[in-house]
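Trainee: I'd like to go over a predicted model; first the sequence, then the structure.
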Amino acid sequence: MTQSLHGIAPISHLGVIRVQGEDAASFLHGQLTQDFALLDMQHARLAAFLSAKGRMQASFIGFKRSASEILLICSHDLLAPTLKRLSMFVMRSKAKLSDATAEFTLHGLIGDAVATAGGPPQAAPWDKQDLGEAQLVHLYPAAGQPRALWIAPVGTPAPQAPALASEAWLWSEVQSGVATLSAPLFELFVPQMLNYESIGGVNFKKGCYPGQEIVARSQFRGTLKRRAYLVRTDAALTPGMEVFAAHDAEQPTGTVVQAAQAPDGGWLALVSMQIASAGEALHAGSASGPALSVQPLPYALLEDI
């Protein structure tokens, strides 16, 4: 993606869970890795839903449409099982969960299209604007270009901007370094293995949630051995594909999390792998598979800040 690229792309790989009721925020606060109790109308949250062992079962971008309505944007292939699991914990909370995917349209905005849609010239990731019936959530940039998620009820006119193929948006997601969990990655990672603590996906000061003790131990006892890295390669990659260091043909050192074809050719991918392997020769699929070259992350890790 060049500095001049801008436009709007359709998004079909994400779905929408609606959480509605006076306890919507407090319910999510007790289930997810981020603080929803203090969520206002001007911000969104990156968050994960974990197993009791701290493994990610889904990831979300969550925000309020009103004081009693929160939308969670997640990978469509995880929506149904996640909705079922979350609903099991509602109990006496005044919160109703439903699949609202068919009620909303999602688009990705890149470059000048963000300002054209009504976004401010400078916005931080996870800032949010209400634009009539639509919401605009600012995301991490890609290759220096601003990005935002636009979501509105079906039938709402989309922002006027040059059309981009969905592939351009998928590439920008990888380039941003912010991973969205999908079905092949179910329960493979604690949040820090995808750098979530460094990009606003974990709040270490909030109250209890499933898997919290594991996440805290990984953070504060130095037990984390994996991180997410950006890599380039000439071959097509898919989520769940194993990554090997050249010296060890038997034991994989990592897993492809998200991948997309780059506009200038080749593939870009996010790989969660052992920190010790980051400087080694890496290959996809096997120790003799396509070579991977590690690229700089577009943000600083928390330990480096």
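Mentor: Structure's in. What do you need?

Trainee: C-alpha only now, for contacts and for neighbours.
Mentor: Will do.

Trainee: so who does Ile70 touch?
Mentor: 18-20, 24-25, 62-64 (Cα atoms under 8 Å, 6 or more residues apart in numbering).

Trainee: next: Ala148.
Mentor: Contacts for Ala148 (Cα under 8 Å, 6+ apart) come out as 108-110, 114, 136-139.

Trainee: and which of those residues is nearest Ala216?
Mentor: Nearest to Ala216 among these, counting by Cα to Cα, is Leu139 at 25.4 Å.

Trainee: following the helix or strand where that closest one lies, which helix or strand comes up?
Mentor: Leu139 belongs to strand 134-142 when assigned by DSSP states H and E. Beyond strand 134-142 on the C-terminal side, the first helix or strand identified by DSSP H and E is strand 145-153.

Trainee: hang on, the earlier thing: among the contacts of Ile70, name the buried ones.
Mentor: Buried by 16 or more other Cα atoms under 10 Å: 18-20, 24-25, 62-64, out of these.

Trainee: which ones among those lie within helices?
Mentor: Applying DSSP state H to those, the entries found in helices are 24-25.

Trainee: identify, from the buried ones among the contacts of Ile70, the entry nearest to Ala259.
Mentor: Taking Cα to Cα as the measure, Ala259 lies nearest Gly62 of the buried ones among the contacts of Ile70, at 23.1 Å.

Trainee: could you find the closest non-adjacent residue to that closest one?
Mentor: Spatially, and ignoring its direct neighbours in sequence, Gly62 is nearest to Leu72 (4.3 Å; Cα to Cα, 6 or more residues apart in numbering).

Trainee: hmm, Val16 and the one you found touching each other?
Mentor: Yes - at 5.7 Å, Leu72 and Val16 qualify as touching, with contact defined as Cα atoms under 8 Å.

Trainee: ok, the two, which is more surrounded?
Mentor: Val16 (25 against 22; other Cα atoms under 10 Å).

Trainee: secondary structure element holding that one?
Mentor: Per DSSP H and E: strand 14-20 holds Val16.

Trainee: before we go on, here's another structure to hold up against the first:
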Amino acid sequence: MFDQIVTYLEGIDPILAALYASLFTWILTATGASLVFLFKGMNRALLDGMLGFTGGVMVAASFWSLLAPGIEMSPGEGFVKVMPAAIGFGLGAFFIFGLDKVLPHLHINFRQEEAEGIKTPWHRTTLLVLAITLHNIPEGLAVGVLFGGVAAGLPEASIAGAVVLAMGIGIQNFPEGLAVSMPMRRQGASKFKSFWYGQLSAIVEPIAAVIGAVAVTFFTPILPYALAFAAGAMIFVVIEEVIPETQRDKYTDIATMGFIGGFIVMMSLDVALG
């Protein structure tokens, strides 16, 4: 099945392939959000474990799918070779840092008064969706820049590697959709409204993926920077948002083991298939 998907995507335009792959990650977000039609609540231990899993996948993907290939394709030796990755990584973190300070949002498991960004009277639901949307921007970029590298004809970028990254991000998007829809349902929102906002949080991924793919296609030399940029953005999200969200109750050990599990899954996928 994996080989068939790779073969199909190799036969179409890489930018279109990036769109298809990121639509897959959005579909898994929507699938997770759709569980709100079956359940009204969710065990907090399970939620924290799933969020930990999300963090583990993102950290593993940042290295094996983004930083390592970015360093490998950079010219030169020593500090010269690692410089594009170092610069891109820092810029990616600062990009999300800037959005975090400006975009009004509320992390999962946080109280309304702990909302971040510009102060606004927006409802808790909107702030939750914006928080998950912030998570998804670097994920979409990551998928897009890998497919853009394929379009640019760089040997270090492969369809298989891009598909593996999309698979990993899709897997961890499942609990993200659930993490938005379930709190909304508990607060009294209708099942459809809860689902709608849960899936809406990932709609930014296809947009970011296409932007990343197009940018790299037209400006091939930026690929090492772009890969590291996506990695820096993802790591910032994990440390500043995902991990704190899992450490606010008594299930911190479950969240930590979830993180380890997510890291192992993404590392195994990338090494075995990518």
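Mentor: Alright, I've got the coordinates. Keep in mind that this is a model prediction, so the values were computed, not measured.

Trainee: how close are the two chains, by TM-score?
Mentor: The TM-score (TM-score structural alignment, normalised by the length of the second structure) is 0.27; 133 aligned residues with a Cα RMSD of 6.6 Å.

Trainee: picking that back up, which SSE is the residue nearest to Gly62 of the first structure in?
Mentor: According to DSSP H and E, Leu72 of the first structure maps onto strand 69-75.

Trainee: output the contacts of Ile70 of the first structure in CSV; the columns should cover distance to Gln175 of the first structure.
Mentor: Output for the contacts of Ile70 of the first structure, formatted as CSV (distance: Cα to Cα, whole Å):
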residue, distance to Gln175 of the first structure
Arg18, 28
Val19, 30
Gln20, 33
Ala24, 32
Ala25, 31
Gly62, 21
Phe63, 23
Lys64, 27
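
Trainee: quick one on the thing from earlier: tell me the buried residues in the helix or strand just after the strand holding Leu72 of the first structure?
Mentor: Downstream of strand 69-75 of the first structure, the first helix or strand assigned by DSSP H and E is helix 76-87. Residues of helix 76-87 of the first structure classed as buried under the neighbour-count rule (16+ other Cα under 10 Å) are 76-79, 82-83.

Trainee: now the residues you listed in CSV, with distance to Gly254 of the first structure?
Mentor: As requested, the buried residues of helix 76-87 of the first structure are exported to CSV (distance: Cα to Cα, whole Å):
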residue, distance to Gly254 of the first structure
His76, 24
Asp77, 22
Leu78, 22
Leu79, 25
Thr82, 25
Leu83, 28
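
Trainee: so which of the residues you listed comes closest to Gln129 of the first structure?
Mentor: Nearest to Gln129 of the first structure among these is His76, at 23.9 Å by Cα to Cα.

Trainee: who are the packing partners of the longest strand seen in the first structure?
Mentor: Scanning the first structure for the longest strand, with DSSP state E as the assignment, gives strand 56-66. Contact partners of strand 56-66 of the first structure among helices and strands, from 3 or more Cα pairs under 8 Å, 6 or more residues apart in numbering; DSSP states H and E: strand 44-50, strand 69-75, helix 76-87.

Trainee: and the first one with strand 56-66, angle?
Mentor: It stands for strand 44-50 of the first structure. Comparing the axes of strand 44-50 of the first structure and strand 56-66 via axes from the mean of the first three to the mean of the last three Cα atoms, to 10 degrees yields an angle of 150 degrees.

Trainee: which neighbouring elements make contact with strand 44-50 of the first structure?
Mentor: Applying 3+ Cα pairs under 8 Å, 6+ apart, we find strand 44-50 of the first structure packed against strand 56-66.

Trainee: now the angle from the strand it packs on to strand 134-142?
Mentor: Relative orientation of strand 56-66 of the first structure versus strand 134-142 (the same axes, to 10 degrees): 140 degrees.

Trainee: buried stuff in strand 56-66 of the first structure?
Mentor: Buried, per 16+ other Cα under 10 Å, within strand 56-66 of the first structure: 56-65.

Trainee: looking at these, which is nearest Thr255 of the first structure?
Mentor: Proximity of the buried residues of strand 56-66 of the first structure to Thr255 of the first structure (Cα to Cα) peaks at Met56, which lies at 14.3 Å.

Trainee: just give the closest residue to that closest one, not the sequence neighbours.
Mentor: Closest residue in space to Met56 of the first structure, ignoring its immediate chain neighbours: Leu50 at 4.5 Å, by Cα to Cα, 6+ apart.

Trainee: my guess is that neighbour contacts Phe60. True?
Mentor: No - here Leu50 of the first structure does not reach Phe60: they are 11.6 Å apart, not a contact under Cα under 8 Å.

Trainee: hang on, the earlier thing: name the nearest of the buried residues of helix 76-87 of the first structure relative to Pro153 of the first structure.
Mentor: Nearest member of these to Pro153 of the first structure, counting by Cα to Cα, is His76, at 17.4 Å.

Trainee: and the gap between the closest one and Val16 of the first structure?
Mentor: Note on His76 of the first structure: its distance to Val16 of the first structure, by Cα to Cα, to the nearest Å, is 8 Å.

Trainee: and what of Gly108 of the first structure?
Mentor: Distance of Gly108 of the first structure to Val16 of the first structure, given as Cα to Cα: 15 Å.

Trainee: angle of the longest strand of the first structure against strand 69-75?
Mentor: Going by the same axes, to 10 degrees, strand 56-66 of the first structure makes 150 degrees with strand 69-75.

Trainee: got the angle between strand 56-66 of the first structure and strand 14-20?
Mentor: Calculated by the same axes, to 10 degrees, strand 56-66 of the first structure forms an angle of 60 degrees with strand 14-20.
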